[in-house]
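**Q** coords please:
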Amino acid sequence: MRPAAVSAIFLVSLILSACVASSGPQDIPAGPPSQETTNSISRSSGPVPSADVGHTTVAVKVSRQQEALVTTEPAPEPQAFFPTERTDDIPIPAEKPVALLMPANPAVAAAPQTRMQIYSRHFRDAKPINFGGSSPRKLAVHGVDVSRWQGEIDWEKLQAQGANFVYLKATDGGDHLDPMFQKNWRRAREAGLKRGAYHFFYWCRTAGEQADWFIRNVPREAGALPPVIDVEWNGESSCKRRPSREHVLEKMKVFMDRLEKYYGQRPIIYTSPDFYRDNLTGEFADYPFWLRSVAAHPSKVYPGRKWLFWQYSGSGLSHGVEGRIDLNAFHGSEEEWHNWVASRSN
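**A** Next up is the predicted model:
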């Protein structure tokens, strides 16, 4: 064989080897799970199952230096991102960005107007509280909220125990997706529960980044419950900033406006007593609230505040879930629940 031919073959071999060794998106290691925790649920001491997130977009981990940045200016307008479709596991960009396809008031197809069965409450509580005459047991419709820390869930058993609705942890900050969200979102629907998604707000990221991240990962589906913004102080977070009340309200409004425009539903505000006292007393009167109050009725902890959901326990026990779970109740009768759910589908 002539030397020139040998050199050519050797060069082609080097190029092919480099291509094979190149890392594709599937080879990028996933970043560590978020250090955020929500509500009163402790992290499981056992292994947390991984989840097949199917066709969702892969989250790209940002640097710690970026996480630590805090802006005092209003959040910038989001840049359009491109959803992807997969063919043989190779992401193919869509023809147009979502921002160009999304109308100002998105139309969502109406869900079937059939009334769901209401399951009676049969939860137990590891730390029961005597609420006296204002016991949450008197409320007709109960539900739960869950995240990756509840692990694998038997949704049919959980529903039979009294979970008529569920809020699922979806995202926090601007780059963390709960690894169980996609599976929980699908399985809860298959079991017949009304379900929605919540975002844990991270005070070291801009509101625009966080809204875009939530929209990127949470489907816009007919019949889904309104999205939730979870705002609270968390001492375990790597973000130690506590913005001023004015800045808190500004960031929340940017985030909520963007979600309302995309999902066509006004977001629900979830909060805890200390955060509410510091920032939300007398604010957002035209927004629905989901209040954490595990030692007394919300009327005592949040005087004068109208509320939609009450999180009355962080130590619930139920068949279908290992360990403890948050318990919640809807503020109204069965008839009011059905009417409210129907209004979400119009």
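
**Q** going forward, measure contacts and count neighbours with C-alpha atoms only.
**A** OK.

**Q** Make sure Arg301 is actually in contact with Pro273.
**A** That one is not Arg; residue 301 is Val. Yes: at 6.9 Å, Val301 counts as touching Pro273 under the criterion of C-alpha atoms under 8 Å.

**Q** any idea whether Val144 is helix, strand or coil?
**A** At Val144 the chain is in strand, as set by DSSP: H, G, I helix; E, B strand; the rest coil.

**Q** Likewise for Gly314?
**A** Assignment for Gly314 (three-state DSSP): strand.

**Q** Let me know how buried it is, in neighbour terms.
**A** As a burial measure, Gly314 scores 23 neighbours (other C-alpha atoms under 10 Å).

**Q** And the one 3 residues further on, by the same measure?
**A** Residue crowding around Leu317 was assessed by other C-alpha under 10 Å; the count is 22.

**Q** now the other sequence, so there's something to compare against:
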Amino acid sequence: MKFLNGLILAIALVAVAASCGRNPPRGGGPAVYVGGTVPQLGDRKPHVWRSGHPYGHQVHGIDISRYQGDIDWARVRNSGVSFAFIKATEGGDHSDPSFQRYWREAGAARIPRGAYHYYYFCRSGAEQAAWFIRNVPRERGALPPVLDLEWTNSRTCPRRPSSVEIKEQAEVFMRLLTQHYGQRPIIYTTVDFYADNQLGTMNAEFWLRSVADHPSARYPGQRWTFWQYTGTGIVPGISGDVDINAFAGSSADWARWLQARLSR
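**A** Below is the predicted model:
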């Protein structure tokens, strides 16, 4: 418990330091810096926001997979990144070849990190849960696991199950991971998948993708914890584009959320 409390305090201090005295820029061309309260973060193709922008949020993080290549995690942490979600598994037999390395390196850099699973519609929720558990360690201080639910263009699995089946199998997956890791998974989803399957009826904490407008406009009435606002982010320590996400609350809210949601 002392370790967790110390980690949470250190994370909160980093987030507070990153948020001091910064405002989002005005005007500029498509490559203008848009980091807001976390000034080292940017966007190669910044969006012109209508209903509210992400740049004033105090806590930002990344989600990554093998396509990010080699990462300088010390630079990532020093840039103001407060968390990382790392792709671990897909379906019932695929694992990201960079997951184990990223997991170790992010942990060594003291960046809170969690693992996510890309859902496959031709395997049962139980099969996919077993595969995730086989590949992702149950580790003290980890973020909750994430279930990535979105439509795919898979050649090996072109089917689109009914909304009822999707939610039933997703609940099986989430229940098994809750039992194993002691934390209920977060659901990541996209605008079309959320609407097509009425995911708002699920008992879940949400991480929402919305790169063209504020989540309040794209997911009316839905509460969320994380907002993936760009796929063309610029983060020191990572070459090329990277997804960047905002946490819904303040730095103090982030510390409280970690206290409740870190694995023990």
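
**Q** What TM-score do the two superposed chains give?
**A** For this chain pair, the superposition-based TM-score is 0.86 by TM-score structural alignment, normalised by the length of the second structure; 237 aligned residues with a C-alpha RMSD of 1.5 Å.

**Q** okay, Val301 and Pro273 of the first structure: which has more neighbours?
**A** Remark: of Val301 of the first structure and Pro273, Val301 carries more neighbours, 19 against 16, as counted by other C-alpha under 10 Å.

**Q** what do we get in the second structure for the more buried one?
**A** Correspondence of Val301 of the first structure to the second structure, assessed by TM-score structural alignment: Arg218.

**Q** ok, the aligned partner of Tyr276 of the first structure in the second structure to Pro215 of the second structure distance?
**A** Counting by TM-score structural alignment, Tyr276 of the first structure lines up with Tyr194 in the second structure. From Tyr194 of the second structure over to Pro215 of the second structure the distance is 12 Å, taken as C-alpha to C-alpha, to the nearest Å.

**Q** re the thing from before, spatially, what comes nearest to the match of Val301 of the first structure if we skip its sequence neighbours?
**A** Spatial nearest neighbour of Arg218 of the second structure, excluding adjacent residues (C-alpha to C-alpha, 6 or more residues apart in numbering): Val191 at 6.6 Å.

**Q** quick one, strands of the stretch 1-150 of the first structure?
**A** Using DSSP state E, counting those that start in this stretch, the strands of the stretch 1-150 of the first structure run over residues 84-87, 90-93, 124-125, 142-146.

**Q** And the third one, how far out from the chain middle?
**A** Using C-alpha atoms, centre = their mean, to the nearest Å, we find the averaged C-alpha position of strand 124-125 of the first structure to lie 25 Å away from the chain's own average C-alpha position.

**Q** What lies in contact with that strand?
**A** 313, 315-318 (C-alpha atoms under 8 Å, 6 or more residues apart in numbering).

**Q** Need the three-state assignment for Ala130 of the second structure.
**A** helix.

**Q** Tell me who's in contact with it.
**A** Residues in contact with Ala130 of the second structure, defined by C-alpha under 8 Å, 6+ apart, are Gly92.

**Q** try it again with 10 Å
**A** Counting by C-alpha atoms under 10 Å, 6 or more residues apart in numbering, Ala130 of the second structure makes contact with 92, 173, 176-177.

**Q** Likewise for Phe173 of the second structure?
**A** Phe173 of the second structure sits next to 119, 124-130, 132, 147, 167, 185 when contact means C-alpha under 10 Å, 6+ apart.

**Q** mind listing the strands for the stretch 51-200 of the second structure?
**A** Under DSSP E, counting those that start in this stretch, the stretch 51-200 of the second structure gives strands at 60-64, 81-90, 94-95, 113-118, 146-149, 186-189.

**Q** so which of the ones you listed comes closest to Arg104 of the second structure?
**A** Nearest of the strands of the stretch 51-200 of the second structure to Arg104 of the second structure, taken as C-alpha to C-alpha: strand 113-118 at 9.8 Å.
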